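J.: sequence below, structure please.
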Amino acid sequence: MQIGSILPAGRQNDTTTGLADQLEQAFLEEMLKYYGPPPAEGAFSGGAGEDQFASFLTREHAALLAGQLDLGFARMLGEGA
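T.: Next comes the predicted model:
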């Protein structure tokens, strides 16, 4: 069961929500750099190209995770304002 916001839709701060989404994505991206899936090894690895473009894949993984997870950054930013 989900409970919606008690504030009217016109009073929600889209700037705070957008900033929180970007912050969540950046947090997840940094986390995935250290704890994400390891690079492939062996004959089917990407070699030097995989090393060069791994950050793009990490950023996309973080964006997908941020879209699926709610880490509560918007709530924290809203309470601080």
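
J.: use CA for all of it now, contacts and neighbours both
T.: Will do.

J.: for the chain, what spans make up the helices?
T.: 14-35, 47-68, 73-80 (DSSP state H).

J.: which strands and helices lie in contact with the last one?
T.: Based on contacts counted as 3 or more CA pairs under 8 Å, 6 or more residues apart in numbering; DSSP states H and E, the elements that helix 73-80 packs against are helix 14-35.

J.: now the other sequence, so there's something to compare against:
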Amino acid sequence: MIEPIVAGPRPQAADPLWAKAQALESAFLSEMLGHAGVGQTRESFGGGAGEAQFSSFLREKQAEALVRAGGIGLSQSIFEALKRHEAQK
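T.: Now for the predicted structure:
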């Protein structure tokens, strides 16, 4: 099992700000996985255009799994910033 990088209490899953923060971290990680070459079509024995089209879905699911496992701590930072911003209103 993958342990979370950021230790400490997690916000409640019911909090809409936490869900938005996780979605943003997931989108960020998906982009980073793409730039790292995850899911790129191989030169030989590749799946063709279909593989290239659907590889983004695989990266999105991998990024979501990373976030569920604790991510890189970006969700926590975003959540705390959103909470501070909300408290200032």
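
J.: which of the helices of the first structure sits most buried?
T.: Among the helices of the first structure, helix 14-35 has the highest mean neighbour count (mean count of other CA atoms under 10 Å), at a mean of 16.

J.: can you list contacts of that helix?
T.: Thr58, Arg59, His61, Ala62, Ala63, Leu65, Ala66, Leu71, Phe73, Ala74, Leu77, Gly78 (CA atoms under 8 Å, 6 or more residues apart in numbering).

J.: can you tell me which residue is spatially central in the first structure?
T.: For the first structure, Gln25 is the residue whose C-alpha lies nearest the centre (CA atoms, centre = their mean; 2.3 Å).

J.: that older thread, can you lay out the contacts of helix 14-35 of the first structure as JSON lines showing distance to Glu41 of the first structure?
T.: Below are the contacts of helix 14-35 of the first structure laid out as JSON lines (distance: CA to CA, whole Å):
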{"residue": "Thr58", "distance to Glu41 of the first structure": "17"}
{"residue": "Arg59", "distance to Glu41 of the first structure": "21"}
{"residue": "His61", "distance to Glu41 of the first structure": "20"}
{"residue": "Ala62", "distance to Glu41 of the first structure": "22"}
{"residue": "Ala63", "distance to Glu41 of the first structure": "25"}
{"residue": "Leu65", "distance to Glu41 of the first structure": "25"}
{"residue": "Ala66", "distance to Glu41 of the first structure": "28"}
{"residue": "Leu71", "distance to Glu41 of the first structure": "32"}
{"residue": "Phe73", "distance to Glu41 of the first structure": "36"}
{"residue": "Ala74", "distance to Glu41 of the first structure": "39"}
{"residue": "Leu77", "distance to Glu41 of the first structure": "41"}
{"residue": "Gly78", "distance to Glu41 of the first structure": "44"}
